[in-house]
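# No sequence on hand, only this structure:
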């Protein structure tokens, strides 16, 4: 080019963006021209987002007809690309919904914390001690890992690994070959929940002390945010926001309220204030929303638009799904939830070893922890609007009446009747940081407290109410089972001290033996030791145990297993203590089968012919299941713009 080209010869309707491209292509100075077609493409894309009124262009002189004609090929190429770009239809993102897995009558427990991989191709979930993975392109579900009491799982950003939180510590599993490495045992407490896995290879989780991060290669957890135990109980289910330092989590307050919060390392912001039903879990969606669940039994899933910069909601929450909980969202907008009846309502029953069922009273909300009086005329139980807002009641079997004994509206459970049935011991979960478990004593005639409370969780008593075993505090990083004499309840004596997680101590009626559950082998096995010395150690069951209890005369230890069996081990005391082999007393169905029993406390009636049980009134037509919604927000895009 020997002189500037007069672009006034261009047709009047030429888009301004095209005119700019031509002007830069025809610069006489080579350094000012586009370098390649990629630069041209970016310029044209930018032109689509800027509306300009084209300036009048003068008619070209005859002397420029040839140069302009020479540009026809360039104009044609650019115009063709631009036209194709503007007329190509956008790919429609359709909403697709389907169930991935459904709880069967033989399944030992409900699905727990399903997690969809960031790339949206796999879903992992927990059932009992097993972690399963399902590839959405496959019909088969495979077991990835078996570990003690897993409480949470989280995917790596590349969707190749899972972090598993459980009683054995924090593990990292390769999803393809199933290999596992232990990342940390320092994080073992009963309250560990996760989590997130950041782009800089840090795993985020919470326990009773606060929110932590752990290098994905292993090491020592580092505190990110400490909980204020004067005001807060703990934090639940922290999740990271991909490509951002923001962590979302549920703040559990001492007044039993729940707040959805965001934290970026410096600022901590309330996203959604306390309300009813309480917020239980949350996830971040790439659509710019926080998806969260409300309620413990009758759960719902909601979403709220969220701005990462201000860490605040930019609109009102809207309902996504009824009868759903535990949301998880992938980077391609796939939402995974647990749907179906959560089985919050139950009935008291006498469940016979022959399979017979005798119903007692009317269905109750969040019914659990049944304890029968020594004369077998009354049953103490816990019930309320939610697990955190419940009280202890007494059911009179002869009169068919229910009498409320406590008015605390908190998480609590009846533990034991006094020998003459005039008192009832109640264990409270009041997480103040120092004493999570406490025990109160009540006159069963409703006249008020019978003695001063004990600043420990007394979970089992001998028949004479002389000694009681103490439930370990959940925040302890080392496990110890202790005991107290009721004549001196302020003095705790250590019976067992171990590096393993040990809990559920059950004192024999004569106060000479203590059964307890330990994860020493990597599973929840049942052991027994002498009380109060702690001398001797006997393995009662080498299969995973859920709960245990003694017969009234101390001749048998009963326990339930994850295989839905009530088991019995005989105890003989002659010159020395001897334990028999485990034998099956009966097998029982599990939820969602109608009238499937739950045995929170294993307490046989005196002749051993039956046990107290809670029957869950689940809707068999709505079983617990994992559901997948692809492109979840498209269903709401028009109304929620």
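Perfect, thanks for sending it. This structure is a prediction, so every number in the text was calculated from the model and none was measured. Residues are numbered from 1 along each chain as shown.
# CA only for contacts and neighbour counts going forward, please
Fine.
# mind checking the SS state of the nearest residue to residue 559 once chain neighbours are set aside?
Closest residue in space to residue 559, ignoring its immediate chain neighbours: residue 548 at 4.1 Å, by Cα to Cα, 6 or more residues apart in numbering. With DSSP: H, G, I helix; E, B strand; the rest coil as the basis, residue 548 sits in strand.
# Centre of the chain to the one helix or strand residue 528 maps to, how far?
Taking DSSP states H and E as the definition, residue 528 sits inside strand 525-530. Using Cα atoms, centre = their mean, to the nearest Å, the mean C-alpha position of strand 525-530 is found 30 Å from that of the whole chain.
# what comes into contact with the helix or strand that that strand is followed by?
As assigned by DSSP H and E, the chain's next helix or strand after strand 525-530 is strand 538-541. Applying Cα atoms under 8 Å, 6 or more residues apart in numbering, the contact partners of strand 538-541 are 525, 526, 527, 528, 529, 569, 579, 582.
# hmm, try it at 6 Å
Strand 538-541 is contacted by residues 525, 526, 527, 528 when judged by Cα atoms under 6 Å, 6 or more residues apart in numbering.
# okay if I get these as JSON lines plus distance to residue 357 and neighbour count?
Formatted as JSON lines, the contacts of strand 538-541 follow (distance: Cα to Cα, whole Å; neighbours: other Cα atoms under 10 Å):
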{"residue": "525", "distance to residue 357": "29", "neighbour count": "21"}
{"residue": "526", "distance to residue 357": "28", "neighbour count": "25"}
{"residue": "527", "distance to residue 357": "31", "neighbour count": "18"}
{"residue": "528", "distance to residue 357": "31", "neighbour count": "23"}
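# any idea whether the residue nearest the centre of the chain is helix, strand or coil?
For the chain, residue 113 is the residue whose C-alpha lies nearest the centre (Cα atoms, centre = their mean; 4.7 Å). At residue 113 the chain is in strand, as set by three-state DSSP.
# Show the contacting residues for it.
125, 326.
# rewinding a little: can the contacts of strand 538-541 go into CSV with extra columns for distance to residue 322?
Shown next, in CSV, are the contacts of strand 538-541 (distance: Cα to Cα, whole Å):
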residue, distance to residue 322
525, 39
526, 40
527, 43
528, 46
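# Identify, from those residues, the entry nearest to residue 491.
Of all these, residue 491 sits closest to residue 528, with 23.0 Å by Cα to Cα.
# which element is the closest residue to the closest one other than its chain neighbours on?
Once flanking residues are discounted, residue 528 sits nearest to residue 515: 4.2 Å by Cα to Cα, 6+ apart. Residue 515 belongs to strand 513-518 when assigned by DSSP H and E.
# Number of residues surrounding the residue lying closest to residue 112 once chain neighbours are set aside?
Leaving out its chain neighbours, the residue that sits closest to residue 112 by Cα to Cα, 6+ apart is residue 126, at 5.0 Å. Residues lying near residue 126 (other Cα atoms under 10 Å) number 25.
# ok, structure two:
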């Protein structure tokens, strides 16, 4: 067919509405002919639609097409071309197609809706940085119909909603109905929605917010990557030489990956046959689940509620994990290192732990793990448990804060570990070392600027700045050979404001690699009243994190991800108009913005030159920045709250690498060292000044949960004299109040606490 493809046409932008509807009607004609013959296409997309010189579409490439008249054919999507392979082109795949479920003609109708949307808007309805991101978008998010041209007939909007219904039972059942609707829209383009079936739409479209602590989407896609260079001969999954296979691993709809750190969410068994997952069902409690890779069913393991950081025994028959009470899945609590045999039986506690990190299990049943946030590795028997003993010691002169992420080498005597430093004030992997279990050889640095390294078939696989790399390892000299080769990029890593962090990947002895990609999440800013009722939207959707309102409420500053650079910048949004203006543009992560009381200056946290510090500049964006980094320490500094008189800034010092964080105050109107406000072995975070400057509220873990607590003190700020709990529920974030005595708590729900009378230090002391 002469004239190019529809993909060539939409590359230049959206088509005129009438042209798009005419082409869509003719595509519907072609699909109807195929469906009437019992054929589904399964890969409908603009690249598979040729255009004649007259602009007439012709559907091409029925290479993935299958007859659906027999029940046996309907189930061959996954098995027809190879086990575990989901066929199709990600942006146009139906939800059931991404899951490898049986298909019928309604899957083509979904793809048709995607093509029509793209013709009208010039973009895909479901986007992402990788195929896994796109799959997540398809399963969890709605197409933005507000992006359609204003001249799009209401009938076509209704048609798109019906074509893009995620549940096939609610989707348009026959493509002939789409052709009829398009014909009507072409004949009567000015028609309104009168007479059309009603489709309920919420006042504010569902959006996924980035809660730093835990939740990921229910149908999160992991990626399985089989790399031929890591294969040995005779393995169960031995591919042809040089082959690389990728496939998405989707969780059942009722499960959510639930773990604070990306590295704590899953682990692949050494034999490459099963995946251990930390996930939750309707209960919301993190539990150990086991998913065989040759099955779509995951099974929970009894007695593992509250589990995290799973790792396997060498024989793939048992799983060790961090066990803590199910209602205390937080950093800094007392926990246990436990083991469970998958053949049956209850978990067995092996050792006490006060820090969250993964471990390693040797062929001689020795387990290495990180006992606390400021410790070297410890060892304990995997069978008997008992008192754990340290292995090695911290090199504090080089900046070690802890040793973590151990991994045994094939000889069972040597092991790898990541030395975590404090240069960036959070979880900052400094280097990877190799050491001997018997201590006869001193630890030796084997890799600079990498984390959670693993051995696989003659290679060291490690993470560096979100990219997964492999480099040949000589087992005789224990040295790296040649150059590191990238395997995968945009791997999900710990987001702590550090210059690098451990990430979500696991590799088997057979060379199967499973990793989770970083998600590009679009969220929407919205006004809500104190009862939680939506009042309106602010600005455009983006990948937002922190948001702070100016004192007069006219502006908001947000931290938003730059999808091209992969870093966070600060933007100021005009609340009334919804327009936004860039506030920072450094090639680093900028976040935790705080307004001055007069709204003329903004303090924020940024990671620069390997250190997490606080910076300040005019809210107008003019003039130089001022760095508050004179007092560098092992703790990063995260801006929290500006005092009402403008003289002091309350900030959080610490990070998850230390399993603790403290509260400090720095003077903004004079130089000098910061003053500690609250120091303890626990976590104190999300601090806020009261509007009168006489009190401070913050989230603390000293009671066993992170809950809202208030410390009252005189002003100017000194050490707190008395203490009172405000809200005895586990919460993650405090909002702020500008003119009234109220606190907002942000967790699964928005809650507002309002005292019935004005607080004062004397009242708190007597209560």
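That came through, no problem. Because the structure is a prediction, the values reported are computed rather than measured.
# do you know how far the residue nearest to the centre of structure 1 is from residue 628 of structure 1?
Counting by Cα to Cα, to the nearest Å, the gap from residue 113 of structure 1 to residue 628 of structure 1 is 14 Å.
# and what of residue 363 of structure 1?
32 Å.
# what about these two, which has more around it?
residue 628 (23 against 16).
# The more buried one touches residue 98, doesn't it?
Yes. Look at residue 628 of structure 1 against residue 98 with Cα atoms under 6 Å: they come within range, at 5.4 Å.
# so what corresponds to residue 350 of structure 1 in structure 2?
With TM-score structural alignment as the criterion, residue 350 of structure 1 lines up with residue 526 in structure 2.
# Not counting its neighbours along the chain, what's nearest its match?
Leaving aside its chain neighbours, residue 526 of structure 2 sits nearest to residue 537 (4.2 Å; criterion: Cα to Cα, 6+ apart).
# Number of residues surrounding that neighbour?
17.
# same check, this time on residue 360 of structure 1
Residues near residue 360 of structure 1, counting by other Cα under 10 Å, number 16.
# which bit of structure 2 covers the strand holding residue 528 of structure 1?
Going by TM-score structural alignment: strand 525-530 of structure 1 matches residues 707-712.
# which other residues reach that stretch?
695-700, 720, 722-731, 761.
# Report the buried members of those.
Taking 16 or more other Cα atoms under 10 Å as the criterion, what is buried in the contacts of stretch 707-712 of structure 2 is 695, 696, 697, 698, 699, 700, 720, 723, 726, 730, 731, 761.
# that older thread, which residue in structure 2 aligns with the residue nearest to residue 559 of structure 1?
Aligned partner of residue 548 of structure 1 by TM-score structural alignment: residue 734.
# Now do the helices in structure 2.
Along structure 2, the stretches classed as helices by DSSP state H are 6-11, 17-36, 95-98, 105-121, 131-140, 154-163, 175-187, 761-766.
# Could you check those and tell me which one is nearest residue 578 of structure 2?
Residue 578 of structure 2 lies closest to helix 105-121 among those, at 21.3 Å (Cα to Cα).
# can you tell me what part of structure 1 that closest one aligns to?
Using TM-score structural alignment, helix 105-121 of structure 2 lines up with nothing in structure 1.
# got the angle for that helix vs helix 17-36?
170 degrees (axes from the mean of the first three to the mean of the last three Cα atoms, to 10 degrees).
# what angle do helix 105-121 of structure 2 and helix 154-163 make?
When the same axes, to 10 degrees is applied, the directions of helix 105-121 of structure 2 and helix 154-163 differ by 140 degrees.
# What helices and strands are in contact with helix 105-121 of structure 2?
helix 154-163 (3 or more Cα pairs under 6 Å, 6 or more residues apart in numbering; DSSP states H and E).
# What range does the helix it packs on cover in structure 1?
Residues of structure 1 matching helix 154-163 of structure 2: none, counting by TM-score structural alignment.
# Run the chain-centre distance for that helix.
32 Å.
# What residues sit buried inside the top strand by length along structure 1?
Across structure 1, the longest stretch assigned as strand under DSSP state E is strand 488-498. Neighbour-count burial for strand 488-498 of structure 1 flags 489, 495, 496 (criterion: 16+ other Cα under 10 Å).
# And for stretch 456-473 of structure 2?
Buried, per 16+ other Cα under 10 Å, within stretch 456-473 of structure 2: 456-473.
# Now do the end-to-end distance for it.
Start-to-end, stretch 456-473 of structure 2 (Cα to Cα) is 9 Å.
# Same question for stretch 542-553 of structure 2.
Per Cα to Cα, stretch 542-553 of structure 2 runs 21 Å from first to last residue.
# repeat for stretch 471-488 of structure 2
End residues of stretch 471-488 of structure 2 are separated by 13 Å (Cα to Cα).
# what separates residue 415 of structure 1 from residue 403 of structure 1, distance-wise?
Counting by Cα to Cα, the gap from residue 415 of structure 1 to residue 403 of structure 1 is 17 Å.
# more crowded one of the two?
residue 415 (22 against 14).
# What about residue 753 of structure 2, how many residues nearby?
13.
# In contact with it, which residues are there?
Contacts for residue 753 of structure 2 were tallied using Cα under 6 Å, 6+ apart; they are 742, 743.
# And the strands in the stretch 401-550 of structure 2?
414-421, 428-436, 444-448, 451-456, 459-464, 467-474, 479-488, 505-507, 512-515, 523-528, 534-542, 544-549 (DSSP state E, counting those that start in this stretch).
# What is the second one packed up against?
Packing contacts for strand 428-436 of structure 2, counted by 3+ Cα pairs under 6 Å, 6+ apart, involve strand 414-421, strand 444-448.
# Could you check how far the counterpart of residue 394 of structure 1 in structure 2 is from residue 539 of structure 2?
When structure 2 is aligned by TM-score structural alignment, residue 394 of structure 1 is paired with residue 572. Using Cα to Cα, residue 572 of structure 2 is found at 10 Å from residue 539 of structure 2.
# try residue 451 of structure 2
For residue 451 of structure 2, the distance to residue 539 of structure 2 - Cα to Cα - is 38 Å.
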